[in-house]
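Novice: Below: sequence and its predicted model.
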Amino acid sequence: MDRAPGPSARLKLALSYAGFVMLAGALLLAAVWVFLNRVSHPGLIIDPAYRLAVVRTFAPTAVAVMTFLLLFGLVGGWVLAGRMLAPLTRITDATRLATDGSLSHRIRLPGRMDEFRELADAFDTMLARLEAHVAEQQRFAANASHELRTPLAVSKALLDVARSDPDHRSGEVIERLNAVNTRAIDLTEALLLLSRADQRSFTREQVDLSLMAEEATETLLPLAERHGVTLETSGEVTPATGSPALLLQLTTNLVHNAIVHNLPGQGTVWVTTRVRPGTAVLTVENTGRPLGPQLASTLTEPFQRGTERVRSGHAGVGLGLAIVKTIARAHDGTLTLTPRAGGGLRVTVELPGAASVT
């Protein structure tokens, strides 16, 4: 925004300080003058000529005092304003650096807590979050580019093979192209869902997380049976407020993730819902291979699939937990991933509660 130049805050503070000093001096001189004019003593009579002499004597002194107070107020106000505004200068410099793209700089203002240091600490916290967000977005862009490039490269290779095949056996090529194209479509739709949830462009309604859990488990029951995984659902009516479609997607992603990353032929998934004071809680827990806390903390990053980048028929597109995290955050909720002692993962989603769903 273009603004017309104006006096600096330091000059304004210096003038304000000088003005208050001048006002205090003027009030003090007025009090002295009133005292001299109204003093009374038995036997003391002040005639008009004497009063005039007092005025002539008092006036130059008053002018000298006021001049001194003006100079003292301006100089003292300028020095004090500079010292008081020094932290603001550091904050402004840091803001300019951040505007130029340098998010690694921190103010780290020393001294005891006051308004300026509170502002500096808040600004440092904001810079740290922005730096982490930018780094996350850069990793996401790089991973998304890689994931989108892979099916395109595979498609090109398949088409080259089909074109150079003298027998023109296109059936197998078409089938593989269909699988690759399906994966590309799934990835694109997941990216669109991730973007839509992050923008919070949805209407909030009353929902029951227990019904979401039941619907998700019923939908994914055939998948669980194919993998030999047992689904167990329990919990009470769990009212929350949000987008029914997005919260169903959140629940479905969690259950799907718990099924495909499980012990083959002997795994179990537990889906529970419960109510805490002011909070609706959804927990999806599964058996599986042991996970370390450090690895578990990275599973919500886009395209992260456990210990490696898995390529299988049920591996998904690597955005399941990333979408869950984004949907939970868009609903002002939290997502917590905790490795189970015996292997597997416990995922807890906490959302702001609502009145009872009827």
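Specialist: Cool, the structure landed.
Novice: C-alpha from now on. contacts and neighbour counts both.
Specialist: OK.
Novice: Residue 69 and residue 104: what is the separation?
Specialist: 46 Å (Cα to Cα, to the nearest Å).
Novice: meant to ask about residue 86
Specialist: 21 Å.
Novice: now residue 114
Specialist: Using Cα to Cα, residue 114 is found at 24 Å from residue 104.
Novice: quick one: which of these two has more around it?
Specialist: Higher neighbour count among residue 114 and residue 104: residue 104, with 14 against 9, using other Cα atoms under 10 Å.
Novice: Can you tell me the closest non-neighbouring residue to residue 348?
Specialist: Spatially, and ignoring its direct neighbours in sequence, residue 348 is nearest to residue 283 (4.5 Å; Cα to Cα, 6 or more residues apart in numbering).
Novice: where exactly do the strands run in the stretch 251-358 of the chain?
Specialist: Listed in chain order, the strands found in the stretch 251-358 of the chain under DSSP state E, counting those that start in this stretch are 267-276, 279-286, 334-339, 345-352.
Novice: Use this one as the comparison:
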Amino acid sequence: MTRAPGLSVRLKLTLSYAGFVMLAGALLLAVVWVFLLRYVPDGAIRTLGPFVPNRSDLVRAFVPKAVAMLGFLLVFGLVGGWILAGRMLAPLTRITAATRRAASGSLSHRIWLPGRRDEFRELADAFDTMLARLEAHVAEQQRFAANASHELRTPLAIMQTLLEVIARKDLDRDTGELVDRLHTVNTRAIDLTEALLLLSRADRRSFTREHVDLSLIAEEAAETLLLLAESRGLTIETSGEETPTIGSHALLLQMTTNLVHNGIVHNLPEQGTVWVTTSVHATTVALTVENTGKILAPQMVSTLIEPFQRGTERIRTDHAGVGLGLAIVNSIARAHDGTLTLGPRATGGLRVTVHLPAPSQHASGSDGLAPPPAPVARRPR
């Protein structure tokens, strides 16, 4: 935004300091003048004793010195005000320099303003915190863009290879196999694109909030993936009381489905179990998904939230996903002002817990949200 040039803050403060000093000096001289006039008579005074000045003599003696004093106060106020304003605005100068460096793309710089806590120190600390978060966010987005480009390039490269090597060079080859392989690769590319779009939607928080029951969402996700679990010889167990919260039903269902799907895919070859539990706490509600499986190292578990991370298994299976499952879960949880916690189970497998804010007692009718849904009959689990 282009603005017309104006006076600097330092000059404004200097003029304010000088004006205050001049006003204080003028008031002081006025008080002295009134005090002197009170005891000095008007007109000529004749006396045989010592000379007694009258008001005319007082004016000739006082006014020039008063004017000189005001001139001195003006110069003193301007010089002193300029120095004081410079010292007061020195932290602001450092903050401005850091802001310009950040605007030019350098997010690693910090102000680190010394001294005790005051308004400028709080502003500098808040700016340093903002720079740190921006730097981390930009680094995360850069890693995400690089990983997304790599993941999208892989199916496209496979399709190009199939078309060039098989379709062009081996004309006698059965096209049915080629079509099937192209369909598989294309489906994976579509799934990855949809996951990226869902992740972007969750990060923008562009969704409508409504009253939902997290326990019903957990049941819906479990029923959706029941056939997949049975085909792998796994069992899904759901439990928990009514768990009301506020958010997007579609996004929370996607979050829960991703967690249950992750528990099914990364499980024992057979006779494994996935536990889906919901619970209500004082200020939050919780969704916990646990699964049996291999013993996981805590260091490896902490990286699973990163996009395109699949633990130690980089081999793509028929249901391996695109490596965005937990990243999407984390984004949806953050978009709902919640938290995601991962931890290995002592006997093997993973425990994932999502904490979401519980709706306040006065939420309905005061925040523009629809009233809570009526209780739904639950079938035995």
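Specialist: Now that the structure is in, tell me what you want to look at. Treat the numbers as computed from the prediction; the structure is a model and nothing was measured.
Novice: Map the residue nearest to residue 348 of structure 1 across to structure 2 for me.
Specialist: Per TM-score structural alignment, the equivalent position to residue 283 of structure 1 in structure 2 is residue 288.
Novice: Same question for residue 266 of structure 1.
Specialist: Aligned partner of residue 266 of structure 1 by TM-score structural alignment: residue 271.
Novice: Check residue 55 of structure 1 too.
Specialist: Using TM-score structural alignment, residue 55 of structure 1 lines up with residue 59 in structure 2.
Novice: check which helix or strand covers its match.
Specialist: Residue 59 of structure 2 is located in helix 55-103, with elements delineated by DSSP states H and E.
Novice: Packing partners of that helix?
Specialist: Judged by 3 or more Cα pairs under 8 Å, 6 or more residues apart in numbering; DSSP states H and E, helix 55-103 of structure 2 is in contact with helix 9-39, helix 119-161.
Novice: The last one to helix 55-103, inter-axis angle?
Specialist: So the one you mean is helix 119-161 of structure 2. Here the directions of helix 119-161 of structure 2 and helix 55-103 differ by 20 degrees (axes from the mean of the first three to the mean of the last three Cα atoms, to 10 degrees).
Novice: Which elements pack onto helix 119-161 of structure 2?
Specialist: Under the contact criterion of 3+ Cα pairs under 8 Å, 6+ apart, helix 119-161 of structure 2 touches helix 55-103, helix 175-204.
Novice: counterpart of that helix in structure 1, which residues?
Specialist: Helix 119-161 of structure 2 lines up with residues 115-157 of structure 1 when matched by TM-score structural alignment.
Novice: Would you point out which residue is most central in structure 2?
Specialist: By Cα atoms, centre = their mean, the mean C-alpha position of structure 2 lies nearest to residue 133, the distance being 7.1 Å.
Novice: hang on, the earlier thing: from residue 36 of structure 2, how far off is the match of residue 55 of structure 1?
Specialist: From residue 59 of structure 2 across to residue 36 of structure 2, the span is 10 Å (Cα to Cα).
Novice: Need the overlap of contacts for those two.
Specialist: Here residue 59 of structure 2 and residue 36 share no contacting residue, scored by Cα atoms under 8 Å, 6 or more residues apart in numbering.
Novice: Leaving out the residues flanking it, which one is nearest to the counterpart of residue 180 of structure 1 in structure 2?
Specialist: Aligning on TM-score structural alignment places residue 180 of structure 1 opposite residue 185 in structure 2. Using Cα to Cα, 6+ apart and skipping the chain neighbours, the partner closest in space to residue 185 of structure 2 is residue 155 (5.6 Å).
Novice: Test my guess that that neighbour contacts residue 187.
Specialist: No. Shown here, residue 155 of structure 2 and residue 187 do not form a contact pair, counting by Cα atoms under 8 Å, at 9.3 Å.
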